[in-house]
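Participant: show me the folded form of this:
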Amino acid sequence: MTVTDEREKALLDSVPTGLLIDGQWRDASSGKTFDVKDPATGQVIASLQDANSDDAMAALDAACAAQAAWARTPAKERADILRRAYDMINERAEDFALLMTLEMGKPLAEARGEVAYGNGFLRWFSEEAVRHYGRTLIMPEGALRMQVHHKPVGPCLLITPWNFPLAMATRKVGPAVAAGCTMVLKAAKLTPLTTQLFAQVMQEAGLPKGVLNVVSGSSASAISGPIMQDPRLRKVSFTGSTPVGVKLMKDAADNVLRTSMELGGNAPLIVFEDADLDKAVDGAFAAKLRNMGEACTAANRFLVHESVVEEFTQRFVAKLEALKPLRGTDPESTLGPIVDEGARDDIHELVTRAVEAGGEILTGGEKIEGDGYFYAPTALKVQKGNPILQEEIFGPVAPIVTFSTEQEAIEMANDTVYGLASYVFTEDAARMYRVAEQIDFGILGANVGVVSNPAAPFGGVKQSGLGREGGAEGIEEYTTVQYVGIPDPFAGQKA
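Facilitator: Below is the predicted model:
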């Protein structure tokens, strides 16, 4: 490890590097480790135990053994654990922010924002845990009374991505704990450290052994494969790419597992001719550059009315050119690195193909030489049909294309297999509702560029996935419904 900053070193030394199985941090049975790198420098900052299939099954064994007792735990106890964890993360907010910056690259200001957002799921689901209502009524015929109960679905496999290391873990663990489910959590190999620290906090908050088990490793399939094949598993929740999600859904079919899939995105950002351009430019910048564009909700296609495209583009490009791509710990950093070299190469290939298809680079369009995996913030002017309009970019690249009519904008927005986030800028309320009715996306930001909130249902349609995370809907993903029919004591009696 080459970290020289004393605070960074002390924090990294405090993070568990083992596997959390049945309440104990232990070494991998493989006897191997895998490295975690700082994408701003390319240097190794930690080495973690490398889980294999034996470790995965041990984690599932622990989750299954703990399930019955955990399901019977009163909702208030589960809520109290979540609230204690929320308070503890608040107290260590700077540690979590710095750790995310070190392993993922985002500037500290953004990392602090993720701590607030991600931790909000623990608070939200601590409150939902005790308000997960069933219902009761007399059947229409009057012979039976119906009771509807919500029960925990059972042991869950939770698979999180690398781009939001805390929020993606809390968004899954929070509702699972609230509902009474045990878990095996597999973090992405690029950014597992935040998950390790989060799991330690959950232990300290009083989560019983076996309820949350954490196994990270260099091979995702070595962990998820055997767990998915075991009939004791009852649910899988995955956030990541659509191709991987499709494979997991096929595997889930063998045991008829409950699935929650938050997959790829290709978010359109539509700027109509009547838009407030101050709102539109600021919203577009936030929607594109949050997390360096490495977000499934990131604005991926900028559809701008032909009458305002020149002014919008000029102002947006100026904001891009004012960014400072620096290591996230630098106080002046406003743009961090891409997560690894391969991801940066993929972004550059998309830009290159866009130019070959007739696109014009307005700013950026190149890798930044030097340490780490930085990519210059980029804007391109493209025409309909350019291949970049069909791809999830996952980087600080904004393709801008024009439209003439409202219906054309809607058709262009819907011209994708994805359907997660979308953004619309207009001062016409009637138009906003017309677009919302016709646009095929699970999320729509109306004159805003950031809409994610723990109280809101997050999820998409088409190949962007199934189910919702957050909101009142989030806990439903971790429960099953049981109907109990009871003879009505007054059946047959007349007043």
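Participant: only C-alpha atoms for contact and neighbour calcs from this point on.
Facilitator: Fine.
Participant: pull the residues that contact the helix or strand hosting Tyr86.
Facilitator: Taking DSSP states H and E as the definition, Tyr86 sits inside helix 75-91. Applying CA atoms under 8 Å, 6 or more residues apart in numbering, the contact partners of helix 75-91 are 96, 116, 119-120, 122-123, 125-127, 129-130, 174, 177-180, 201-202, 204-207.
Participant: how much space between the closest residue to Gln438 other than its chain neighbours and Val351?
Facilitator: Nearest non-adjacent residue to Gln438, counting by CA to CA, 6 or more residues apart in numbering: Ile410, 7.2 Å away. Remark: distance between Ile410 and Val351 (CA to CA, to the nearest Å) = 25 Å.
Participant: which residues touch the spatially most central residue of the chain?
Facilitator: The centroid of the chain falls nearest to Met168 when counting by CA atoms, centre = their mean (4.4 Å). Residues near Met168 by CA under 8 Å, 6+ apart: 118, 160-161, 239.
Participant: from the residues you listed, which land in strands?
Facilitator: The strands, defined by DSSP state E, take in Thr239 from these.
Participant: another for comparison:
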Amino acid sequence: MSALPDGILTPRLYIGGTWRDADEGETFDVLDPADESVLATVADGTADDAVAALDAAVAAQRDWARTAPRERGEILRAAYERITERTDDFARLISLEMGKPLKEAAGEVAYGAEFLRWFAEEAVRIHGRWMDAPAGGSRLLTVKKPVGPCLLITPWNFPIAMATRKIGPAIAAGCTMVVKPAALTPLTTLAVAQVFEEVGLPAGVLNVVTSTRSGEVSSTLMADERLRKVSFTGSTPVGKKLVEQSSEQLQRLSMELGGNAPFIVFEDADVDAAVEGAVLAKMRNMGEACTAANRFLVHESVAADFSAALAERMGGMRVGRGQDDGVEVGPLVQAKAVEEIDQLVTDAVHDGARVLTGGAVPDGPGYFYPPTVLTDVPHESAIATTEIFGPVAPISTFTTEDEAVERANATEYGLASYVFTRDIERTIRMAERLDYGMVGINTGLLSNPAAPFGGVKQSGFGREGGFEGIEEYLETTYVGIAVGG
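Facilitator: This next block holds a predicted model:
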């Protein structure tokens, strides 16, 4: 068994300020994806546990909403500092439970903690407005209020960042919450809850229910009229089910769903910079990211140079256990992920694609897949239309800008996109023509706590981070005031 960091984790439910076992006493194992050993045994919460967590959130809501914004901000700031101080411990925990290399895990800790600092500063900047009515005779006042108890459902791929990106604005806005982390990687969220307990977050504001019964937990809570908001990051099919379930109680929703990000390299691009950007956009988190570059559309005049350089760069990356020195590519999160990616690659080769590097599942143990580059990928191949969620870069070519735009937009998804060009007018055109919530120009890294993260079309709605992020947790009350004379 891999040793967990000392003192950073309580693998039980956190409800109403108390660490407790699941209602039925059941548990589940969290595995190390590098060797399939058991990292920890965690409480397996039931629907009754979820209701108890919502009870705690509802009981705490009124007092928390009345808490001074500065006090809410100071708690977030203290949590930011505590997590930053324990970067090494959190990085090791993330690396163990989901596989990413320690250096990258440390980067996630910094990124995740920054959401707490950002929203600590936003807590004191919540404001409405005051104006004269256009016709005179009254004043128009708007007041911002917390939306109320929230259900925050987080994915497995960024265990700390996806938690803090939701918890931060909820706390800042004055909302209480029930957090349901993914069963594959629940340990980091529990450690984050422990930090908030240490820095004095009142009992009941943050509740964490770990469970393998995701559908049961979410449907039970969403059927409860006391729950006022749901924020979900995950697959589009699951997101659609949650949207349906929310209709009965008309809950507020934030949906960050699937992606199929195009990475477009024009003939005037700096090819070396494009390759480095491609590695960053593709290989971050072993490709297990909704923002990962999924389709590489490269102008025919530079395709050969780009493909060869990318294959050399990705083929030279060291694969291994995330905690080992020099490792750049860790394991995927589970065996199913390896099987699905290998099938996509096999089908692409059958369709006519060529493998420049990688493309074969190594012997176990662990859920590893090598960095893989495919070229001559047919447009109709499944790998060109499916979210890969792994370290595979399929490359195809285009001739004109219009062709690149048409193919980039030919997907039901619209989360992230990437463009490499040195033409400023083309930069503006592409930013306007691409049907995506986020467009990266000459960069392979889009995510930033100060920026609004989110997509369009089947990639969901709502924004996390930036000035927009806290608005997702606020309601607006309009007050009309008659003024005589």
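Participant: returning to what we had before: any idea which element the counterpart of the residue nearest to the centre of the first structure in the second structure lies in?
Facilitator: The alignment partner of Met168 of the first structure in the second structure, by TM-score structural alignment, is Met162. In this assignment (DSSP H and E), Met162 of the second structure forms part of helix 161-173.
Participant: chain center to that helix, what's the gap?
Facilitator: 12 Å (CA atoms, centre = their mean, to the nearest Å).
Participant: following that helix, which helix or strand shows up next?
Facilitator: The helix or strand immediately downstream of helix 161-173 of the second structure is strand 177-180, counting by DSSP H and E.
Participant: helices or strands up against the following helix or strand past that next one?
Facilitator: Proceeding C-terminally, strand 177-180 of the second structure gives way to helix 187-198 as the next helix or strand, assigned by DSSP H and E. On a contact count with 3 or more CA pairs under 8 Å, 6 or more residues apart in numbering; DSSP states H and E, helix 187-198 of the second structure meets helix 69-85, helix 87-98, strand 206-208.
Participant: please redo it, this time with the cut-off set to 10 Å
Facilitator: Where contact means 3 or more CA pairs under 10 Å, 6 or more residues apart in numbering; DSSP states H and E, helix 187-198 of the second structure is packed against strand 13-15, strand 38-43, helix 69-85, helix 87-98, helix 161-173, strand 177-180, strand 206-208.
Participant: format the ones you listed as TSV; extra columns: distance to Val279 of the second structure.
Facilitator: Shown next, in TSV, are these (distance: least, CA to CA, whole Å):
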stretch	distance to Val279 of the second structure
strand 13-15	38
strand 38-43	30
helix 69-85	27
helix 87-98	20
helix 161-173	21
strand 177-180	32
strand 206-208	35
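Participant: any idea which of these gets closest to Gly259 of the second structure?
Facilitator: Comparing those by their distance to Gly259 of the second structure (CA to CA), the top pick is helix 161-173, with 16.0 Å.
Participant: re the thing from before, the helix holding Tyr86 of the first structure aligns to what range in the second structure?
Facilitator: Counting by TM-score structural alignment, helix 75-91 of the first structure corresponds to 69-85 in the second structure.
Participant: pull out the buried positions in the matching stretch.
Facilitator: Neighbour-count burial for stretch 69-85 of the second structure, counted by 16 or more other CA atoms under 10 Å, picks out 69-70, 72-84.
Participant: returning to that earlier point: neighbour count for Ile410 and Val351 of the first structure, which is higher?
Facilitator: Val351 (27 against 20; other CA atoms under 10 Å).
Participant: map that one onto the second structure.
Facilitator: If you follow Val351 of the first structure across to the second structure using TM-score structural alignment, you land on Val345.
Participant: you'd agree that match is in a helix?
Facilitator: Yes: assessed with DSSP: H, G, I helix; E, B strand; the rest coil, Val345 of the second structure lies in a helix.
Participant: quick one, what contacts Met339 of the first structure?
Facilitator: I think there's a mix-up here, since residue 339 of the first structure is Val and not Met. 37-40, 42, 103-106, 162-163, 190-191, 292, 294, 372-374, 395 (CA atoms under 10 Å, 6 or more residues apart in numbering).
Participant: quick check on those residues: which are buried?
Facilitator: Buried, going by 16+ other CA under 10 Å: 37-40, 103-106, 162-163, 190-191, 292, 294, 372-374, 395, out of those.
Participant: the counterpart of Thr10 of the second structure in the first structure: which element?
Facilitator: Matched across to the first structure, Thr10 of the second structure falls on Pro16, judged by TM-score structural alignment. Counting by DSSP H and E, no helix or strand carries Pro16 of the first structure.
Participant: one step back: and the match of helix 75-91 of the first structure, how far out from the chain middle?
Facilitator: In this view, stretch 69-85 of the second structure has its centroid 21 Å away from the chain centroid, taken as CA atoms, centre = their mean.
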